[in-house]
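A.B. asks: got a sequence here, can you build the structure:
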Amino acid sequence: MGGQADRRAEHEQAAVTVDLVILTIRSDELHVLLIERGKEPFAGMPALPGGYVRIGEPLDDAARRELVEETGVDDHRLHLEQLRSYGDPQRDPRGRVVTVAYLALRPDLPVPKAGTDASAAAWIPVEEALAEADSLAFDHGLILQDALEKARTKLEYTTVATAFCVEPFTVSELRRVYEAVWGVALDPSNFRRKVTRAEDFLEATGERRTLDTGRPAALYRRGGAELLAPPLHRPEHASRGRLPAF
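C.D. replies: Down below sits the predicted model:
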């Protein structure tokens, strides 16, 4: 019995939380949702929205609940996926806390409203947030950087860029998504050729939108593909790490 008790004592009890990196594009610039913590630890510091997982609660449900409780954003059309887990023993001064981070994408999300543990919530340009990554609560600076790199890579190999677009959209609007996320200007003609030739990436609606200048632009919706074939690789000088200044 004593040996069994000793073995149990070796296994530290850990709490589980979820943290969300929510990205949207506002005025052709990539933004991340940050809150101001209303409670200790790190009261008054910027942080990613998130919180504890309740007993019996699935992780995805916890992520969506925390999204509503801390920001007032209730949008089940969000592209939401697990990023990875973070379990450094020193990441939370309250004790051993393992967090499961989520990456969420959606076009032009509304102005958030803070609630529960958050005293404020706002969309922050990613470039600004990365410049202050070391000042984010917990290890949220690291989580943010990991999520951004994941989003940039997913744009190369999957069709997730359309999650930032309101359908129907133009190729130019899709190109601005890539430019905002990758932090680099792309050649319009080359981009159009690649995305329209990619297998089942875009589906033409047969309609056009009148623009202020030039010819009316063809409108598209997302096709059925989830993977890009062929991939759309980032230029060599595109963002890998911190976003460069435009």
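A.B. asks: hey, let's count contacts and neighbours off CA atoms from now on
C.D. replies: OK.
A.B. asks: what packs against the longest strand seen in the chain?
C.D. replies: Ranked by residue count under DSSP state E, the longest strand found in the chain is strand 15-26. Counting contacts by 3 or more C-alpha pairs under 8 Å, 6 or more residues apart in numbering; DSSP states H and E, strand 15-26 packs against strand 29-37, strand 50-52, helix 59-71, strand 97-105, helix 140-157.
A.B. asks: quick check: which of the ones you listed is nearest to Ser189?
C.D. replies: Nearest to Ser189, of all the helices and strands packed on strand 15-26, is helix 140-157, at 17.7 Å by C-alpha to C-alpha.
A.B. asks: beyond that closest one, next helix or strand please.
C.D. replies: Note on helix 140-157: by DSSP states H and E, the next helix or strand toward the C-terminus is helix 171-182.
A.B. asks: next, the second sequence, to be compared with the first:
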Amino acid sequence: MKYSNQERMLVAVDSIIIGFDGNEYKILLIQRGFAPEKEKWSLMGGFVQKNESLDDAASRILDQLTGLKNVYLEQLHSFGKPNRDPIERVIAVTYMALIDIQQYEQQINNDFHARWFPINQLPKLIFDHEEMIDMALMKLRYKATLHPVLFELLPDKFTIPQLITMYEGLFATEIDKRNFSRKILSSDLLIKENEKDKSSSKRGAFYFRLNRETYKKNFQRIHNFLPKN
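C.D. replies: Below is the predicted model of the structure:
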């Protein structure tokens, strides 16, 4: 039995894979493998199969196109303009993935020429993929003020300067480094390690880990460390 007098349409998932390499934010793109717009730069996307959920489709397509598995994936928004795809009516559901570039660099396969692009140096993308990225970054900025989501972009051990660079890069603003450090170190959100990172200076900077238990209890406190507009 089917619903009568209803037009059939395709459903796709597109993933905005956001990475941080310790200095800047990047988006992972591929060259599209089929027409239309073949070999043009694209987000990771594909069609949902009959017997899979949206989440399962997003994970499968990400694995097939890049080899990435078990990464942070969050459903964001649906794009459904009638003419967004020139071939057929396609509803696209977007997902956002957050990864530490250095951790997953060796895992990414090259079958579709996957390549990292800085968020302010993106090539021309197919369809409405630029709009998808803009929305993902806007939602990430909102979430980052309330939730430890940005820590998905960092290795398990990180320094305060890396943390500051990460927040400055996302919000495109300069943070009072001394004030930020004082507030976050007094919050019990971080666990200090004995080891130092001496790659940038002789004195070095201590490594820290996120105290996830404390953060879950006080997750809104991250807002107090960010500059007020």
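A.B. asks: aligned against structure 2, show me the partner of Glu29 of structure 1.
C.D. replies: Mapped onto structure 2 by TM-score structural alignment, Glu29 of structure 1 lines up with Glu24.
A.B. asks: scratch that, Phe201 of structure 1 is what I was asking about
C.D. replies: Superposed on structure 2 with TM-score structural alignment, Phe201 of structure 1 falls opposite Leu189.
A.B. asks: skipping adjacent residues, who's closest to its match in space?
C.D. replies: Leaving aside its chain neighbours, Leu189 of structure 2 sits nearest to Asn211 (5.1 Å; criterion: C-alpha to C-alpha, 6 or more residues apart in numbering).
A.B. asks: what's the answer for Leu150 of structure 2, then?
C.D. replies: Nearest residue to Leu150 of structure 2, sequence neighbours excluded (C-alpha to C-alpha, 6+ apart): Ala144, at 6.2 Å.
A.B. asks: with Val111 of structure 1 instead?
C.D. replies: Counting by C-alpha to C-alpha, 6+ apart, the residue nearest Val111 of structure 1 is Ala122, at 7.0 Å.
A.B. asks: please report the distance of the match of Glu29 of structure 1 from Ser201 of structure 2.
C.D. replies: According to C-alpha to C-alpha, to the nearest Å, Glu24 of structure 2 stands 19 Å off from Ser201 of structure 2.
A.B. asks: quick one: which of those two has more around it?
C.D. replies: Using other C-alpha atoms under 10 Å as the criterion, Glu24 of structure 2 and Ser201 rank with Glu24 on top: 15 against 8.
A.B. asks: just to revisit the earlier point, what's the match for the residue nearest to Leu150 of structure 2 in structure 1?
C.D. replies: Mapped onto structure 1 by TM-score structural alignment, Ala144 of structure 2 lines up with Leu155.
A.B. asks: burial of its match, as a residue count?
C.D. replies: Neighbour tally, Leu155 of structure 1, other C-alpha under 10 Å: 22.
A.B. asks: on that earlier part again, the match of Phe201 of structure 1 touches Lys217, doesn't it?
C.D. replies: No. Assessed by C-alpha atoms under 8 Å, Leu189 of structure 2 is found out of contact with Lys217, at 9.9 Å.
A.B. asks: would you mind telling me which of these two has more residues around it?
C.D. replies: Leu189 (22 against 10).
A.B. asks: helix/strand/coil for Asn179 of structure 2?
C.D. replies: Applying DSSP: H, G, I helix; E, B strand; the rest coil to Asn179 of structure 2 yields a three-state assignment of helix.
A.B. asks: which residue lines up with it in structure 1?
C.D. replies: Asn179 of structure 2 maps onto Asn190 in structure 1, by TM-score structural alignment.
A.B. asks: now that match: how far from Leu227 of structure 1?
C.D. replies: In terms of C-alpha to C-alpha, Asn190 of structure 1 sits 20 Å off from Leu227 of structure 1.
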